[in-house]
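1. Sequence and predicted structure below; questions after.
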Amino acid sequence: MTTQPPEAERLQHLLDRLLRGVLLPAEREQLAVLVRELEARAHTEAAVARGNLGVAKDFMAATNAAEARIRDLKAEVARLTAGQCTHALAMCEQHHAKPVAGCPYPRCRAATATGRAPTA
């Protein structure tokens, strides 16, 4: 058996008396106070929920921006790695065991075309 908070029990009691048509004037005022408190609580909770939704949207936007930045940085690393290969064949051989798109040396170009690992 679950126990209700005293205010919930009091609200149930007052509503029952209202429905039976035996609510006293003092009880009407008590009922009105309880209803106003519930309304204020509902407005507060709604405001908190809206605030939480705003925070969640901001977090998602920041996450999306961070993921886009990561993609951009990975593309830049790949571009710079390929650019190093144009500087010296030794750099090509030193820096990537897997073929790199854009590397101009035959070793990477052939491996990229065949999908196999480059050979020295």
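-> Great, that's in hand.

2. use CA for all of it now, contacts and neighbours both
-> Noted.

3. and the longest helix anywhere in the chain, what does it pack onto?
-> Longest helix in the chain by number of residues, with DSSP state H as the criterion: helix 25-87. Here helix 25-87 touches helix 6-20, helix 89-95, going by 3 or more Cα pairs under 8 Å, 6 or more residues apart in numbering; DSSP states H and E.

4. so it versus helix 6-20, what angle?
-> For helix 25-87 against helix 6-20, the angle between stretch directions is 130 degrees (axes from the mean of the first three to the mean of the last three Cα atoms, to 10 degrees).

5. most tightly surrounded among the helices and strands packed on helix 25-87?
-> With neighbours taken as mean count of other Cα atoms under 10 Å, the helices and strands packed on helix 25-87 reach their highest mean count in helix 89-95, at a mean of 15.

6. Okay, buried residues for whichever helix or strand comes after that helix please.
-> Next helix or strand after helix 89-95 toward the C-terminus (DSSP states H and E): helix 106-114. Buried residues in helix 106-114, defined by neighbour count with 16 or more other Cα atoms under 10 Å: Arg107, Cys108, Arg109, Ala110, Ala111, Thr112.

7. among these, which two are most distant?
-> Arg107 and Thr112 (8.6 Å; Cα to Cα).

8. Use this one as the comparison:
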Amino acid sequence: MTTQPERLQHLLDRLLRGVLLPEEAEQLAGAVRDLERRADVSDAVAKGNLRHVKQLIPAVRAAEARVHELEAEVSRLTAGQCTHSLAICETHHAKPVPGCPYPRCVAARATGRAATA
């Protein structure tokens, strides 16, 4: 038993050689109509997916902006803690924090290395 793609290849080969029987011509036409229907369905699904993705883009951008806001707030609060306690600076942030006044963070910001390394 042949698979559908193999049968389609066989029918196309017979068509190109000019030996396609009328029954085979009907089979080939049916296969082409089926492929057209499947392509139309796939196209509709793809367009629906594209619309959905386009609708999500503003929400994703808003979420990314919120993440950046929260990261900035964490940095601000961490730097504020550093002004009150060297222990906070030494233990609570591995990355240099903008605004931290302690030499460790100042040096780490200048070199790009970890503040607690």
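-> Structure received. Note that the structure is predicted; figures quoted are calculated from it, not measured.

9. Need the TM-score from the superposition.
-> Overlay of the two chains. TM-score (TM-score structural alignment, normalised by the length of the second structure): 0.55; 104 aligned residues with a Cα RMSD of 3.9 Å.

10. ok, back up a step: adding distance to Arg28 of the first structure, write the helices and strands packed on helix 25-87 of the first structure out as CSV.
-> Below are these laid out as CSV (distance: least, Cα to Cα, whole Å):
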stretch, distance to Arg28 of the first structure
helix 6-20, 8
helix 89-95, 82
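
11. For Val33 of the first structure, which of those is the nearest?
-> Among those, the nearest to Val33 of the first structure by Cα to Cα is helix 6-20 (10.0 Å).

12. Can you name the residues in contact with the closest one?
-> Helix 6-20 of the first structure is contacted by residues Leu23, Glu27, Arg28, Leu31, Leu34 when judged by Cα atoms under 8 Å, 6 or more residues apart in numbering.

13. ChimeraX command for the buried members of those residues?
-> Written as a ChimeraX command, the selection of buried residues from these, which uses 16+ other Cα under 10 Å, is:
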select :23,27,31,34
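
14. circling back: for the buried residues of helix 106-114 of the first structure, which one is nearest Asn52 of the first structure?
-> Among these, and counting by Cα to Cα, the member closest to Asn52 of the first structure is Thr112, at 48.4 Å.

15. Does Thr78 of the second structure touch Val97 like I think?
-> Yes: with contacts counted by Cα atoms under 8 Å, Thr78 of the second structure reaches Val97, the gap being 7.2 Å.

16. Neighbour count: the two, which is higher?
-> Val97 (25 against 19; other Cα atoms under 10 Å).

17. Let me see the contact set for the more buried one.
-> Here Val97 of the second structure is in contact with Ser75, Arg76, Thr78, Ala79, Cys105, Arg109 (Cα under 8 Å, 6+ apart).

18. Return the residue of the first structure that is most distant from the centre.
-> Going by Cα atoms, centre = their mean, the residue of the first structure most distant from its centre is Val22, 52.4 Å out.

19. Alignment lookup: Leu15 of the first structure to the second structure.
-> Matched to the second structure by TM-score structural alignment, Leu15 of the first structure sits across from Leu12.

20. Look up how far Val60 of the second structure lies from its match.
-> 47 Å (Cα to Cα, to the nearest Å).

21. Could you do Tyr102 of the second structure as well?
-> Using Cα to Cα, we find Tyr102 of the second structure at a distance of 36 Å from Val60 of the second structure.

22. got it, and Pro103 of the second structure?
-> 38 Å.

23. cool, His10 of the second structure as well?
-> Taking Cα to Cα as the criterion, His10 of the second structure is separated from Val60 of the second structure by 49 Å.

24. same check, this time on Glu23 of the second structure
-> Relative to Val60 of the second structure, and taking Cα to Cα, Glu23 of the second structure is found at 55 Å.

25. Thanks a lot, see you next time.
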